[in-house]
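S.K.: Provided below for reference: sequence and predicted model.
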Amino acid sequence: MHCCPRYLIFFQYIGSRYSGAAKVPPHQLWKKGIQDHLEDAIKKLRPINPVSLWISSRTDTGVHALCNSAHFDLQRRDNKAPFTEDVLVEALNFHLGTEQIRVTHAHRVSDNFHARFRADSRTYVYRIALGISHRSLLPLTDHDLCWTLRNTELDVGAMRTAAALLVGTHNFNSFRAVSSDMPHVSPVKTLDVADVQPGSSFSHTHFHRNIPLWELTFTSRSFLYRQVRRMTGALVAVGQGTLSVPQLKDLLEAQDSLAFPQGVTAPAHGLFLTRVNYRDADLQFSQRTSDEPLPST
């Protein structure tokens, strides 16, 4: 008996209208999650197995993704051959219709593959627009896609010095949201990248004025709940001069989520999940199943 074919899909979305990436409880279906819409699209392919999608990265309400990923099993009726990867992408996008969700590519993977636990790293980019007194002054191409600050300048040098303190293996408990629904997850994480660079926008050459944009990039195998938004907010506070580099160091070393300053967390709408990386070997389909245990997060 053949195992049920398993697929890994990569997808992107504008998160403004969705209740985050994860599925929402039945009593909250007035605003669905990305997972709800993707599972609905998979069900329209009429698989004989129950549909269950496993998302690699749970983003919050309002957070966007240029590249998230998930796996699911799909057994077709009447012993039909498994969907090819290109046909699967086209079919899912057809059934997603006008939703601001698009599947970009798919891979047939082994039946022990897990989108969350096999991920080697995740990269987030936070976009900031300077000199904007109100979000309505942004061009449409950036509306709800960056954090607008009245500041015309930030002390980028200080921000980069502070960001360097976050790189490496640390207890990031100070940067975990107090309301975390996964308190059992270890706060010790290894941050591989924390970078501050000028950003870009399609509208720069097609808008009536130049808007300075900055991008904060963070890469790690995994992150704590709202860790990226808290790190971003703290680095921006350093850039604004309301938090010093030594104070950020003290905050990191406090290892206490209650030590994080109130009102400093960056808003959701400037954050993008931009990349989920896997080993090439994990993306190669093999009929053999492995007993290799899944790594823990």
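M.R.: Perfect, thanks for sending it.
S.K.: okay, CA-based contacts and neighbour counts for the rest of this
M.R.: Fine.
S.K.: can you show me the helices along the stretch 101-250 of the chain?
M.R.: 156-166, 227-240, 245-254 (DSSP state H, counting those that start in this stretch).
S.K.: out of those helices, which comes closest to residue 69?
M.R.: With distances scored as C-alpha to C-alpha, the stretch of those nearest to residue 69 is helix 227-240 (18.5 Å).
S.K.: which strands and helices lie in contact with the closest one?
M.R.: helix 156-166, helix 245-254 (3 or more C-alpha pairs under 8 Å, 6 or more residues apart in numbering; DSSP states H and E).
S.K.: excluding chain neighbours, what is closest to residue 170?
M.R.: Nearest residue to residue 170, sequence neighbours excluded (C-alpha to C-alpha, 6 or more residues apart in numbering): residue 188, at 5.4 Å.
S.K.: the one you found contacts residue 175, correct?
M.R.: No - using C-alpha atoms under 8 Å, residue 188 makes no contact with residue 175, being 11.0 Å away.
S.K.: using TSV, lay out the helices and strands packed on helix 227-240 together with mean neighbour count and distance to residue 134.
M.R.: TSV is the format used below for the helices and strands packed on helix 227-240 (neighbours: other C-alpha atoms under 10 Å; distance: least, C-alpha to C-alpha, whole Å):
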stretch	mean neighbour count	distance to residue 134
helix 156-166	19	22
helix 245-254	17	28
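S.K.: take a look at this one as well, against the first:
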Amino acid sequence: MKARYLTFFSYIGTKFRSSEKIWLKGGKNYPDLESIQGLLEIGLLKLRPLNYPNLTLSSRTDGGVHALNSTAHFDLERYGTKVFDPEYITYELNKFFYKNETSIHVKKCLRVSDDFSARFNALSRTYLYRLAVVKPDIVLPESNIISSYIPIEEWKRCHFIRFPGFDIEKFKAGAKYLVGYHDFTTFKKFDKLTSHKQNRRYLHSFDVKPGQPLVTSYSSTQDSLFDYWDIKIKGRSFVHNQIRRMVATLISVAIGKIPPEEIKVMLQVPSKHSWYTFIQNCPPDGLYLCNVDYNPEDLVFQPVDIVKETEDLEESDKK
């Protein structure tokens, strides 16, 4: 019997090529040790299902990007009329990841309806970008690279920068233009294969608040050289590299290279030619997928016969 499941999981993406597998000409039923999707599929194969457990990710992230709560759905088939228990799947996956020292943790699995899609049923996605800026009153030797001052706990977990005159209020002023329904072509990494796709997206919110360093009790007694900022962004979906390029542009606004109002122009004239080449895209280290929201009713498993019976009743009421 075949059943569909939704899994909620976290990962530290530093060592992975990406969350998604590379598609090969021979098909998609192959193991991939360098992606989140591939490793989850390998873990599911340990259950010995009758089918290859192709995973459908709700969100695709680049190498180095982390996730606090991502989701994916998959089908599992087994002999007889029984299906795999969701708690058993969770346990076996985490045992596999722990044994192989893999930085993926499965929070839970749910059985969902056969037509449920982790990607298309998602109502919104929330991302966090962690930024750390050298404090205005701190003077560091120009000859020293900034990585010399990064706390070891923060290695590959946050984006550290030092720019004299960094103004967080200008950063916030520029961010206001990004909220709403816009064509984000300017903020998309140019790719000939996807250049024909439309890039209009609705950004629900773009919030900038003071953050906290990830430190131990020992490190917390030391003087911090940085101001930490949490940049929380919520939307239905995003174009490739949109968040990292938006943050990079706002850093240029904060240091006075472009005025906040220029963000509005970059949205009104959506083109790769509206992108300033001096803007360096932010690294993936500071980016986290925080949550994927669904309608709670969509997460309730409904057997096919119950769904059909409900549809028949609705049809008879119409008559």
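M.R.: Looks like it came in fine. Everything numeric here is computed off the predicted structure, so don't read it as measured data.
S.K.: fetch the TM-score of the aligned pair.
M.R.: Once superposed, the chains reach a TM-score of 0.90 (TM-score structural alignment, normalised by the length of structure 1), with 287 aligned residues with a C-alpha RMSD of 2.2 Å.
S.K.: re the thing from before, any idea how far the residue mapped onto the residue nearest to residue 170 of structure 1 from structure 2 is from residue 296 of structure 2?
M.R.: Counting by TM-score structural alignment, residue 188 of structure 1 lines up with residue 200 in structure 2. Separation of residue 200 of structure 2 from residue 296 of structure 2 (C-alpha to C-alpha, to the nearest Å): 27 Å.
S.K.: now the helices for the stretch 1-150 of structure 2?
M.R.: 36-45, 86-99.
S.K.: kindly reformat those helices as JSON lines containing distance to residue 65 of structure 2.
M.R.: Output for the helices of the stretch 1-150 of structure 2, formatted as JSON lines (distance: least, C-alpha to C-alpha, whole Å):
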{"stretch": "helix 36-45", "distance to residue 65 of structure 2": "11"}
{"stretch": "helix 86-99", "distance to residue 65 of structure 2": "19"}
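S.K.: need the winner for burial among those helices.
M.R.: helix 36-45 (a mean of 22; mean count of other C-alpha atoms under 10 Å).
S.K.: relative orientation of that helix and helix 86-99 in degrees?
M.R.: Angle, helix 36-45 of structure 2 to helix 86-99, by axes from the mean of the first three to the mean of the last three C-alpha atoms, to 10 degrees: 110 degrees.
S.K.: mind giving me the packing neighbours of helix 36-45 of structure 2?
M.R.: Using 3+ C-alpha pairs under 8 Å, 6+ apart: helix 36-45 of structure 2 touches helix 86-99.
S.K.: go again using 10 Å as the cut-off
M.R.: With contacts defined as 3 or more C-alpha pairs under 10 Å, 6 or more residues apart in numbering; DSSP states H and E, the packing partners of helix 36-45 of structure 2 are strand 2-11, strand 56-57, strand 66-77, helix 86-99, strand 104-112.
S.K.: reformat these as a markdown table; add distance to residue 230 of structure 2.
M.R.: Formatted as a markdown table, those follow (distance: least, C-alpha to C-alpha, whole Å):
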| stretch | distance to residue 230 of structure 2 |
| --- | --- |
| strand 2-11 | 19 |
| strand 56-57 | 25 |
| strand 66-77 | 14 |
| helix 86-99 | 29 |
| strand 104-112 | 23 |
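S.K.: so which of those comes closest to residue 224 of structure 2?
M.R.: Closest among the helices and strands packed on helix 36-45 of structure 2, using C-alpha to C-alpha: strand 66-77, at 24.1 Å.
S.K.: that closest one vs structure 1, average offset?
M.R.: Compared with structure 1 after fitting, strand 66-77 of structure 2 deviates on average by 0.8 Å (mean C-alpha distance after the TM-score superposition for structure 1).
S.K.: tell me the buried residues in that strand?
M.R.: Buried residues in strand 66-77 of structure 2, counted by 16 or more other C-alpha atoms under 10 Å: 66-77.
S.K.: returning to what we had before: let's have the helices and strands packed on helix 227-240 of structure 1 in TSV, adding distance to residue 16 of structure 1.
M.R.: Shown next, in TSV, are those (distance: least, C-alpha to C-alpha, whole Å):
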stretch	distance to residue 16 of structure 1
helix 156-166	28
helix 245-254	30
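S.K.: out of those, the one nearest residue 114 of structure 1 is which?
M.R.: Using C-alpha to C-alpha, these put helix 156-166 closest to residue 114 of structure 1, at 28.7 Å.
S.K.: what range does the closest one cover in structure 2?
M.R.: The aligned range for helix 156-166 of structure 1 is 168-178, by TM-score structural alignment.
S.K.: of the helices of the stretch 1-150 of structure 2, which approaches residue 130 of structure 2 most closely?
M.R.: Evaluated over the helices of the stretch 1-150 of structure 2, closeness to residue 130 of structure 2 peaks at helix 36-45, with 21.8 Å, by C-alpha to C-alpha.
S.K.: quick check: angle from the closest one to strand 2-11?
M.R.: Orientation of helix 36-45 of structure 2 against strand 2-11 (the same axes, to 10 degrees) gives an angle of 130 degrees.
S.K.: on that earlier part again, who touches both of residue 188 and residue 175 of structure 1?
M.R.: When contacts are counted by C-alpha atoms under 10 Å, 6 or more residues apart in numbering, residue 188 of structure 1 and residue 175 have 223-224, 255 as shared neighbours.
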